[in-house]
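**Student:** Attaching a predicted model along with its sequence, questions to come.
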Amino acid sequence: MKIMLVEDDKKIAWLVSEHLKKYGYTLVLPPDLKEVMTFFEKEIPDLVLMDVNLPFYDGFYWTKKIRQISKCPIIFLSARESSMDQVVALDYGADDYITKPFSYDLLLAKVKSHIRRVYGEYAIGNEERVYEKNGLRYYPERLEIHYGESVEFVTKKEGELVELLLVTYPEVVSREAILEKLWDTQDFVDDNTLSVNITRLRKKFQDVGLPDSILTIRGKGYKLVLGDLHD
């Protein structure tokens, strides 16, 4: 399991990381606290440990941003003890709140509990959705595309695009349909924004072993091409 720790105190970050690593967890820390979301979308962690007092933007801000694309557990680690801070954290989407200084055994127990709740035996609705065509599989809850033994993570927008291409396959998806699904509009989104998302998704398809799988159909839209692959 991968845990993202968002903490500006290097000593606390090191202590938390070393303790959790002993129990088999992988810890990742954003190197730039101005780019927490970029790092999150790259790493796609299973759980987030979030400090409140951070430079640039506080933990409430980043939690709200994460909740726009992910339901992964978020546990606050904060020296702020007021009940109002805890209420705000929960309102913004946090799952738990631990005040500093804290017991590392308590932190470990909380981490295990939330991972069991979301991914383990206590998870609600373990039957996750999967879209599959000719060996290509997309898991929307995990934001993962699979082909053979290869796996790539996608952003929420990229995932919505994958879903649309798979549901429509083998037909062409119009530009208008994509804009309606991804941005709820056909206006105010320039072609470059859509092209960037298509380019990124093509690269991820290529990385799982499906090069040239998204065709541009001039004047119409985009089409998923999976050749003569077999289920």
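**Tutor:** Happy to help now that I have it.

**Student:** alpha carbons only for contacts and neighbour counts from here, please
**Tutor:** Fine.

**Student:** Now do the helices for the chain: every range, in order, please.
**Tutor:** With DSSP state H, the ranges of helices along the chain come out as 10-21, 36-43, 59-67, 83-91, 104-119, 156-168, 175-183, 191-207.

**Student:** To M50, which of these lies closest?
**Tutor:** Comparison of the helices of the chain against M50 by Cα to Cα identifies helix 59-67 as nearest, at 6.1 Å.

**Student:** Not counting its own residues, what contacts that closest one?
**Tutor:** Applying Cα atoms under 8 Å, 6 or more residues apart in numbering, the external contacts of helix 59-67 come out as 36-37, 40, 50-53, 74, 88-89, 92-94.

**Student:** List buried members of these by neighbour count.
**Tutor:** For these, a burial check counting by 16 or more other Cα atoms under 10 Å picks out 36-37, 40, 50-53, 74, 89, 92-94.

**Student:** Now for the residue positioned nearest the centre of the chain: which residues touch it?
**Tutor:** Centroid-nearest residue in the chain: I44, 4.3 Å away (criterion: Cα atoms, centre = their mean). Contacts for I44 were tallied using Cα under 8 Å, 6+ apart; they are F153.

**Student:** Tell me how far it lies from K71.
**Tutor:** 11 Å (Cα to Cα, to the nearest Å).

**Student:** Pick the one among the contacts of helix 59-67 closest to S82.
**Tutor:** Lowest distance from S82 to the contacts of helix 59-67 (Cα to Cα) belongs to V88, with 10.2 Å.

**Student:** Check it against this one:
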Amino acid sequence: MFKLLLIEDDRTLFNEVKERLTGWSYDVYGIQDFSKVIQEFTAVDPDLVIIDIQLPKFDGFHWCRNIRTHSNVPIIFLSSRDHPTDMVMSMQLGADDFIQKPFHFDVLVAKIQAILRRVYNYNTTANKLKTWYDAKIDFEKNTVTNEAGTVELTKNEIFILKLLIDRKNQIVSREELITSLWDDERFISDNTLTVNVNRLRKKLDEIGLGCYIETKVGQGYIAIEEDYPHD
């Protein structure tokens, strides 16, 4: 049974979501003290976190940032705020998805199932290690390492990188990436993919590899190798 941590201070909504997710055989936990979210997160050790933006003490962005310093656990934002910058901020902080309230419960379940299936089935089937431009990519630790150092990636970022490297020097369409990541592209925005790829490229820039993930306008993305002819 997967453990879900729902960081939501609206008790009515929390109880409703907990009851319905429990019906899907998820073990759902809440927060008792919103000044001790990290301590309670550590105690639960969840498989997935669902978090609101507007919370007592500190907002969801604060806690997402703190969780990311401890763990790569998948994170879904669930918020009534509808400004585009909120979605962009959540993705930049390492969230895996963003759902706006009010939401259809089937959409929430579909996103949870897709993320859990991708994250926890993925590592059992993928090769543990892969080499690209003399960098070692560890799919268990979600790291990329070369002589310049090591960068740690989120589940989405490592998955995107694997998809691109598995087909290096070939263009992978945006539609294919969206479908592979979230199983059903109706449940994800095109902008979310852009944010994830840009964040991946920015991290790879730290060790000199960002330039090898190229954008092909109107087509998709490509992971290049030395023998690939640049435009």
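**Tutor:** Cool, got the structure. All values derive from a computational prediction rather than experimental measurement.

**Student:** So which residues of the second structure form strands?
**Tutor:** 3-7, 27-29, 48-51, 75-79, 97-100, 129-132, 135-138, 143-146, 149-152, 172-173, 213-216, 220-223 (DSSP state E).

**Student:** In TSV, list those strands along with distance to A114 of the second structure.
**Tutor:** Putting the strands of the second structure into TSV (distance: least, Cα to Cα, whole Å) gives the following:
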stretch	distance to A114 of the second structure
strand 3-7	14
strand 27-29	17
strand 48-51	12
strand 75-79	12
strand 97-100	11
strand 129-132	24
strand 135-138	22
strand 143-146	22
strand 149-152	22
strand 172-173	20
strand 213-216	25
strand 220-223	22
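
**Student:** Ignoring the adjacent residues along the chain, who's closest to the equivalent of P101 of the first structure over in the second structure?
**Tutor:** Taking TM-score structural alignment, the alignment pairs P101 of the first structure with P102 from the second structure. In space, P102 of the second structure comes closest to S80 once its chain neighbours are excluded; the distance is 6.8 Å by Cα to Cα, 6 or more residues apart in numbering.

**Student:** R129 of the first structure: which of the helices of the first structure is closest?
**Tutor:** Of all the helices of the first structure, it is helix 156-168 that lies closest to R129 of the first structure, at 10.9 Å by Cα to Cα.

**Student:** just to revisit the earlier point, can you tell me which of the strands of the second structure is nearest to L200 of the second structure?
**Tutor:** Taking the strands of the second structure one by one with Cα to Cα, strand 213-216 is closest: 9.0 Å.

**Student:** Show me which positions of the closest one end up buried.
**Tutor:** Buried, per 16+ other Cα under 10 Å, within strand 213-216 of the second structure: 213-215.

**Student:** before we move on, what about stretch 136-150 of the first structure?
**Tutor:** In stretch 136-150 of the first structure, counting by 16+ other Cα under 10 Å, buried: 136-140, 142-147.

**Student:** Dump these to JSON lines, plus distance to F60 of the first structure.
**Tutor:** Below are those laid out as JSON lines (distance: Cα to Cα, whole Å):
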{"residue": "L136", "distance to F60 of the first structure": "37"}
{"residue": "R137", "distance to F60 of the first structure": "34"}
{"residue": "Y138", "distance to F60 of the first structure": "30"}
{"residue": "Y139", "distance to F60 of the first structure": "28"}
{"residue": "P140", "distance to F60 of the first structure": "25"}
{"residue": "R142", "distance to F60 of the first structure": "23"}
{"residue": "L143", "distance to F60 of the first structure": "23"}
{"residue": "E144", "distance to F60 of the first structure": "26"}
{"residue": "I145", "distance to F60 of the first structure": "30"}
{"residue": "H146", "distance to F60 of the first structure": "33"}
{"residue": "Y147", "distance to F60 of the first structure": "36"}
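
**Student:** Name the member of the residues you listed with the shortest distance to V111 of the first structure.
**Tutor:** Using Cα to Cα, R142 comes nearest to V111 of the first structure of these, at 18.6 Å.

**Student:** Among the buried residues of stretch 136-150 of the first structure, which ones are in strands?
**Tutor:** Short answer: those in strands (DSSP E) are 136-139, 144-147.

**Student:** now, the most widely separated pair of those?
**Tutor:** Maximum pairwise distance in these, criterion Cα to Cα, is 11.6 Å, between Y139 and Y147.

**Student:** For the closest residue to I38 of the second structure other than its chain neighbours, grab the count of nearby residues.
**Tutor:** Distances taken as Cα to Cα, 6+ apart place I67 nearest to I38 of the second structure, at 6.8 Å, with adjacent residues excluded. By other Cα atoms under 10 Å, the residues close to I67 of the second structure number 20.

**Student:** just the one 4 residues further on next, same as before
**Tutor:** Neighbour count for S71 of the second structure, taken as other Cα under 10 Å: 11.

**Student:** same check, this time on Y29 of the second structure
**Tutor:** 18.

**Student:** need the contact list for the closest residue in space to it that isn't next to it in sequence.
**Tutor:** With sequence-adjacent residues excluded and distances taken as Cα to Cα, 6+ apart, Y29 of the second structure is closest to L5, at 4.8 Å. L5 of the second structure sits next to 28-31, 41, 44, 46, 48-50 when contact means Cα under 8 Å, 6+ apart.

**Student:** And for G125 of the first structure, the neighbour number?
**Tutor:** Neighbours of G125 of the first structure using other Cα under 10 Å come to 9.

**Student:** Apologies, that question was intended for C72 of the first structure.
**Tutor:** 22.

**Student:** need the contact list for Y104 of the first structure.
**Tutor:** Residues in contact with Y104 of the first structure (Cα under 8 Å, 6+ apart) are 16, 19.

**Student:** Lovely, talk soon.
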